[in-house]
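>>> After the sequence you'll find the predicted model.
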Amino acid sequence: MDDQPPPYTSSNFHDDVQHHLVTAAVEALSQTKLEWHQVAPLLKAARAMCGDDIRAARVALHGLEYEGAELVPADEAYLSMNVRDREDGSEWLSQTWWLSDIALADEDPERIRCVISAMERSIDKLKEWLSAKDEAADKAETPPTPSD
């Protein structure tokens, strides 16, 4: 029986070097307080790298959520944002927020009253849209009456 490890390849070397560099960078950053002029270029580069991905993100409102494998009505409406990498399509950010948590974040009663009023107007618009769709569907299903 051969107890020899598999041969060390250039891929192994690349992975090891990358691991050591990341470890060294994390260690150096944890021991160093960077000044803003040192952080700003990194932040600018990060924004440039992911900005287009975020602009192409899928943002949606939901009223259903998964309970196991089954979709059930959610406790309340929530907002989701999903961001995929433009090159390989892999999802790298997925966030959800209850609408009430967003509205309550500032803890400003007047602002919350304004949000409630705006949400009520939105609900009215959604109901109007649904009503028009239902009427159109009813008309499409009603057979024409024969003329005398």
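Yep, that arrived.
>>> alpha carbons only for contacts and neighbour counts from here, please
Fine.
>>> Let me see the ranges of the helices in this structure.
Secondary structure of the chain by DSSP state H: the helices cover 10-31, 36-55, 99-104, 109-141.
>>> got another, please set it beside the one above:
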Amino acid sequence: MSLPLLVILLFGFVVIPLLILKSLLKHRTLTLQVRQRGLHTRGKVLRVRDDFKGNSSRVDYVFSPPEGPEIHDSFHDSRQAAATRTPGSPIDIAYLPEAPRHHLRENVGFERPQVILVTLLFLLFASCGGIGVVGNYLQSARQAETPRP
């Protein structure tokens, strides 16, 4: 195995999963901040559109925090759950007063058991992948050094 291939494989098996994990942990931190310090308001559903790719629907909504302009956003929901939402129906929102763009629908977020499970899976993937790649590289380096009769 060549050194450039080693670097590419380590990047794919270690760096990328750790960057994804960092992003997920940032989302968890945001979830905790919104739950601890967030203000509550009611938004309204603007429209519900079916996704043609899967079994979900996209729900577009808007809410108006007193601190600033209207915030428009959307989320994906199962078609069955989205069918209960109609344009104009209320939706509960929690948001950070200093940054209303950081908001969550009520009872939604990245929970502790999910964080633990995902963290363990990513760390297992990164460590097994990294150890496997480095082990393969060292083995191929030893074979290259061994003189052939």
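Happy to help now that I have it. From a predicted model like this one, the values you see are computed outputs, not experimental measurements.
>>> TM-score for this pair?
Taking TM-score structural alignment, normalised by the length of structure 1 as the basis, the two superposed chains have a TM-score of 0.29; 56 aligned residues with a C-alpha RMSD of 3.3 Å.
>>> Any idea which of the helices of structure 1 gets closest to Val83 of structure 1?
Val83 of structure 1 lies closest, by C-alpha to C-alpha, to one member of the helices of structure 1: helix 36-55, at 5.9 Å.
>>> quick check, distance from that closest one to the centre of its chain.
Relative to its parent chain, helix 36-55 of structure 1 has a centroid offset of 19 Å by C-alpha atoms, centre = their mean, to the nearest Å.
>>> middle-most residue in structure 2, spatially?
The residue lying closest to the centre of structure 2 (C-alpha atoms, centre = their mean) is Leu24, at 4.8 Å.
>>> With adjacent residues omitted, what lies nearest to Pro90 of structure 2?
Among residues not flanking Pro90 of structure 2 along the chain, Lys44 sits closest, at 4.5 Å (C-alpha to C-alpha, 6 or more residues apart in numbering).
>>> for structure 1, what's the longest strand?
Across structure 1, the longest stretch assigned as strand under DSSP state E is strand 70-84.
>>> and that one with helix 36-55, angle?
Orientation of strand 70-84 of structure 1 against helix 36-55 (axes from the mean of the first three to the mean of the last three C-alpha atoms, to 10 degrees) gives an angle of 130 degrees.
>>> Going by neighbour count, list what's buried in strand 70-84 of structure 1.
By neighbour count on 16 or more other C-alpha atoms under 10 Å, the buried set for strand 70-84 of structure 1 is 78, 82-84.
>>> Mind giving me the packing neighbours of that strand?
Secondary-structure packing of strand 70-84 of structure 1 (3 or more C-alpha pairs under 8 Å, 6 or more residues apart in numbering; DSSP states H and E): helix 36-55, strand 58-67, strand 91-98, helix 99-104.
>>> Pipe those into CSV and attach mean neighbour count per row.
Supplementary listing: these in CSV, determined by neighbours: other C-alpha atoms under 10 Å:
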stretch, mean neighbour count
helix 36-55, 12
strand 58-67, 13
strand 91-98, 13
helix 99-104, 14
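>>> circling back to that earlier point, quick one: closest of the helices of structure 1 to Glu70 of structure 1.
Using C-alpha to C-alpha, the helices of structure 1 put helix 99-104 closest to Glu70 of structure 1, at 22.3 Å.
>>> And for the closest one, what's in contact with it?
76-79, 111-112, 115 (C-alpha atoms under 8 Å, 6 or more residues apart in numbering).
>>> 6 Å instead, please
Contacting residues not belonging to helix 99-104 of structure 1 are listed as 78, 112 [C-alpha atoms under 6 Å, 6 or more residues apart in numbering].
>>> gap between it and the chain center?
Centre-to-centre, helix 99-104 of structure 1 and its host chain are 17 Å apart (C-alpha atoms, centre = their mean).
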